[in-house]
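Student: okay, sequence plus prediction incoming.
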Amino acid sequence: MEFFKQTELPGIGKRFSIKLSSGQIVSVIIHHSGKREIYVLDEEGDVECTVTLTDQEAREMGMVLAGAFYQPVEGDKMQMLLKQLVMEWVELPEQSPLIGQTLAEADIRKKTGAIVLGVVREGEIFPAPDPKNFRFKAGDIAIVVGNREQIDKFIKTYSIK
């Protein structure tokens, strides 16, 4: 088996399989409904474990796996990254020009260079919010990534104290 394989599943969705260095295979089936099924298979192809996730749960898990909340890095690399990359959780006040806008309308990356990875609203996490449909509300906490200058520009541009 190749290291990474994608397979169409007619009437169901798509399957993505990854062969791990341990010899195990992790297969993710993404249904047209958004549901995800994760299968861990041993070297012989026998199922060791299964997990079913909703679309939202899968997006949240994806952010965790992508290192959006925690990225372990060793020694010197950590110091270099800390000097260059900043992640801040920024609460949006009522007077922010972002309120009522979508990510696409706000064009945050073009205006500030910063990227909004997710939004926390009333305790619920919206990882990688849909740029055309997700609208910011007062009190939202934007998870913003960039260098220090980009984060500062985001805060200034969007009236955040």
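Tutor: Structure's in. What do you need?
Student: only C-alpha atoms for contact and neighbour calcs from this point on.
Tutor: OK.
Student: report the central residue of the protein.
Tutor: Met63 (3.5 Å; C-alpha atoms, centre = their mean).
Student: against that first model, consider the following:
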Amino acid sequence: MVEVIESTLPGVGRKYIMKLRSGGSVTVISKPDGTREMYHFKGKDDIPCDTVQFNPEEAQQFATLLGANFSKPALKEEIELVLGKLQLEWITLSEGVSCVGHTLGELNLRALTGASVIAIMRGDEAIPNPQVSEVLQLGDTLVLIGNDLQIKKASVLLM
């Protein structure tokens, strides 16, 4: 696992330093207003070779891009290893899916497929263990848990 060193910068925010296998490091400064600054250092240089400043919206989008490509598969693999035959699947509700506008209770997903919705990601909001009264919206990402067959059945029902 890659080590990240975290510290507080009084009056500024939080600082995160990650050493890179290729040498050097990346430092991220997270400020209370949601802005982020990222610095790339080569080798043992004290002066960054690259600097990027993100407004809150850009920071969120950049984090999403990184998470979409790296965090979810790694997390999914770790959970699959721990839980054996259980799997997690992320399904994003796009234009034209029939379940948008319906509640989880109306779908009766668990009874019909055996899979359960354990969370809904809605924009920047996470809804863990959603209620059966939760209405599904366009763009929601449902986090499902079940075995392979249950996940496949749920995917078909949701689309």
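Tutor: Now that the structure is in, tell me what you want to look at. All of these numbers come straight from a predicted model, not from anything done at the bench.
Student: would you mind reporting the TM-score between them?
Tutor: Here the TM-score for the pair of chains, by TM-score structural alignment, normalised by the length of structure 2, is 0.58; 128 aligned residues with a C-alpha RMSD of 4.1 Å.
Student: now the residue nearest to the centre of structure 1: how far from Gln56 of structure 1?
Tutor: Using C-alpha to C-alpha, to the nearest Å, we find Met63 of structure 1 at a distance of 11 Å from Gln56 of structure 1.
Student: again with Asp42 of structure 1
Tutor: Asp42 of structure 1 is 28 Å from Gln56 of structure 1, by C-alpha to C-alpha.
Student: check Leu85 of structure 1 too.
Tutor: The value you get for Leu85 of structure 1 to Gln56 of structure 1, if C-alpha to C-alpha is used, is 27 Å.
Student: next: Lys161 of structure 1.
Tutor: Counting by C-alpha to C-alpha - Lys161 of structure 1 and Gln56 of structure 1 are separated by 31 Å.
Student: who's more crowded, the two?
Tutor: The neighbour comparison of Lys161 of structure 1 against Gln56 (other C-alpha atoms under 10 Å) goes to Gln56, with 15 against 10.
Student: pull the contacting residues for the more buried one.
Tutor: Going by C-alpha atoms under 8 Å, 6 or more residues apart in numbering, Gln56 of structure 1 touches Phe126.
Student: go again with 10 Å.
Tutor: By C-alpha atoms under 10 Å, 6 or more residues apart in numbering, the residues touching Gln56 of structure 1 are Gly34, Lys35, Arg36, Gly62, Ile125, Phe126, Pro127.
Student: got it, and Phe16 of structure 1?
Tutor: Counting by C-alpha under 10 Å, 6+ apart, Phe16 of structure 1 touches Phe4, Lys5, Gln6, Thr7, Glu8, Val26, Ser27, Val28, Ile29, Ile30, Ile38.
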